[in-house]
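# Okay, predicted coordinates and the sequence, questions at the end:
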Amino acid sequence: MATSSDQTVGYGMVIFAGMLFTYYTVWVIILPFVDEDHLLHAYFLDRIYAIAIPVIAGSLVLTGLVAYIGMIQMRSHKPKIKTT
């Protein structure tokens, strides 16, 4: 059973993910159709970062995952015992 602090952290993570999804969706899908001189553009980075940030984050996650799997493989490798 989850404790109240676990539920609070879970709700916070869901709210953060929802806000991030909404921000990114507005940035990538809606903002290109808004005039360049509109006030809404002041709250967002350049469009190049809409691609660069997820690519860099994905590369870091993939690198960390591969390193973790490699580390697990190295630890679980057992040398073969020769019998003569």
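Structure's in. What do you need?
# CA atoms for contacts and neighbours, from now on please.
Noted.
# And stretch 19-29, how far out from the chain middle?
14 Å (Cα atoms, centre = their mean, to the nearest Å).
# Next, the buried residues of it.
Buried residues in stretch 19-29, counted by 16 or more other Cα atoms under 10 Å: W27.
# So what touches that stretch?
Residues external to stretch 19-29 that are found in contact with it (Cα atoms under 8 Å, 6 or more residues apart in numbering): F44, R47, A50.
# putting a second one here so we can go through both:
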Amino acid sequence: MQLGDKAVGFLLTLTSLSIFTYYTFWVIILPFADSDHFIHKYFLPQEYAILIPVFAGVFLLALLSVFVGFVMLKSKKKKKTT
């Protein structure tokens, strides 16, 4: 099982580094390239560089809020029965 955990950890690390590198290049380096450069076809428009993380953050915050609410309701029911 330990080898499987290492493989999953390595895969998650590699995925995170790839996303970080892509996003960093997209936000920091790409604005300095000419707009007709071929590299622009591999990236979404610049406004998505802000919209995607904002929507992901709102979604994760909503998911976390639902989880905390569910745990609080479950905890409240447990106190009533004891």
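Received the coordinates, thanks. Predicted model only: the values in this text are computed from it and were never measured.
# Give me the TM-score for this pair.
Once superposed, chain against chain, the TM-score is 0.92 (TM-score structural alignment, normalised by the length of structure 2); 79 aligned residues with a Cα RMSD of 1.3 Å.
# before we move on, the earlier item: now the contacts of stretch 19-29 of structure 1 in a markdown table, please, with extra columns for neighbour count, secondary structure and distance to M71 of structure 1.
Below are those laid out as a markdown table (neighbours: other Cα atoms under 10 Å; DSSP: H, G, I helix; E, B strand; the rest coil; distance: Cα to Cα, whole Å):
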| residue | neighbour count | secondary structure | distance to M71 of structure 1 |
| --- | --- | --- | --- |
| F44 | 15 | coil | 39 |
| R47 | 12 | coil | 37 |
| A50 | 15 | helix | 32 |
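# nearest to G64 of structure 1, of those residues?
A50 (22.0 Å; Cα to Cα).
# before we move on, the earlier item: turn the contacts of stretch 19-29 of structure 1 into JSON lines, including distance to V9 of structure 1.
Below are those laid out as JSON lines (distance: Cα to Cα, whole Å):
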{"residue": "F44", "distance to V9 of structure 1": "27"}
{"residue": "R47", "distance to V9 of structure 1": "32"}
{"residue": "A50", "distance to V9 of structure 1": "27"}
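# what about V8 of structure 2, neighbour count?
V8 of structure 2 is flanked by 11 other residues according to other Cα atoms under 10 Å.
# That one sits in which helix or strand?
Secondary structure assigned from DSSP states H and E places V8 of structure 2 in helix 2-24.
# Have a look at how far, on average, that helix is from structure 1.
Once fitted to structure 1, helix 2-24 of structure 2 is off its aligned match by 0.3 Å on average (mean Cα distance after the TM-score superposition for structure 1).
# Can you report how many residues lie near K6 of structure 2?
11.
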